[in-house]
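Colleague: Here's a sequence, model it:
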Amino acid sequence: MLSYSILQVASFLLYLSNVEEGGETMFPFENNSNKGTGYDYKKCIGLKVKPRQGDGLLFYSVFPNGTIDGTSLHGSCPVIKGEKWVATKWIRDQEQDDDF
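Modeller: Predicted structure coming up:
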């Protein structure tokens, strides 16, 4: 069996609903903030993008030279009021077969 990895180079998030409160997509390490501080994801600190129905968010996970961009690490703040619906498309560096 052939073994190799397929690198995820970018992500596209499409927000399918509005969220009344909370639910932001957060990038805790943007601008090299919060690194090495024992970051607590529950606090939801960092660059945040508020979900609005119909908006899209594209971000890259690697630099042009192929090294991983640690600031692309992301998460979701808890939804406090309402619901959050998102469609995600991962963009990879190789074509995939249907077997994956």
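Colleague: CA atoms for contacts and neighbours, from now on please.
Modeller: Will do.
Colleague: any idea how far residue 56 is from residue 86?
Modeller: The gap separating residue 86 from residue 56 is 10 Å, by CA to CA, to the nearest Å.
Colleague: between the two, what contacts are shared?
Modeller: Common contact partners of residue 86 and residue 56 (CA atoms under 8 Å, 6 or more residues apart in numbering): 13, 14, 15.
Colleague: In a markdown table: the residues you listed, plus secondary structure and distance to residue 92.
Modeller: Formatted as a markdown table, those follow (DSSP: H, G, I helix; E, B strand; the rest coil; distance: CA to CA, whole Å):
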| residue | secondary structure | distance to residue 92 |
| --- | --- | --- |
| 13 | strand | 15 |
| 14 | strand | 17 |
| 15 | strand | 21 |
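Colleague: Here is the second sequence; please produce its structure so I can put it next to the first one:
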Amino acid sequence: MFKDFEFTDLKRLNEKERRFVKQRSSVDFVIYHKLDRSLALAIEVDGFAFHENNPEQLKRDEKKGEIFKKFGMELARFRTNESGEEQRIRELLSSMLY
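Modeller: Sure thing, here's the model as predicted:
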């Protein structure tokens, strides 16, 4: 689930987005800053067959990305038919340090 403490000001969202956050929305992995437990990085793993051929899922994916943008957060997406995930995660984490 999206954590309530991460998305505290739901007034930034339209009604559909608020319902989306309050319902069963989730992300696959969340990395938090150790000191203040704020979100450092959220990761979604998109199954190629499920996401690529499913227009409804693509709309949900887009909505989730827009919600993260409205809160100034990045939602990194990884496809199951790609490679280089470890290097990409390292680069994303490294870019947050500077």
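Colleague: TM-score for the pair, please.
Modeller: TM-score of the superposed chains, computed with TM-score structural alignment, normalised by the length of structure 2, equals 0.31; 60 aligned residues with a CA RMSD of 4.7 Å.
Colleague: what ranges do the helices span in structure 2?
Modeller: In structure 2, helices defined by DSSP state H lie at 15-22, 48-52, 55-70, 85-97, listed in chain order.
Colleague: Next, the buried residues of the longest one.
Modeller: If you call a residue buried by 16 or more other CA atoms under 10 Å, then helix 55-70 of structure 2 has these buried ones: 64, 65, 66, 67.
Colleague: Contact partners for the first one?
Modeller: Put plainly, it is residue 64 of structure 2. Applying CA under 8 Å, 6+ apart, no residues qualify as near residue 64 of structure 2.
Colleague: re earlier: mind giving me a markdown table with the helices of structure 2 and columns for distance to residue 79 of structure 2?
Modeller: Shown next, in a markdown table, are the helices of structure 2 (distance: least, CA to CA, whole Å):
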| stretch | distance to residue 79 of structure 2 |
| --- | --- |
| helix 15-22 | 22 |
| helix 48-52 | 6 |
| helix 55-70 | 12 |
| helix 85-97 | 9 |
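Colleague: Can you tell me which of those helices is nearest to residue 31 of structure 2?
Modeller: helix 85-97 (9.4 Å; CA to CA).
Colleague: Only the buried residues of the closest one, if you could.
Modeller: So helix 85-97 of structure 2, judged by 16+ other CA under 10 Å, has zero buried residues.
Colleague: List of residues touching it?
Modeller: 40, 41, 78.
Colleague: try it again with 10 Å
Modeller: Contacts with helix 85-97 of structure 2, where a contact means CA atoms under 10 Å, 6 or more residues apart in numbering, come from 31, 40, 41, 43, 74, 76, 78, 79.
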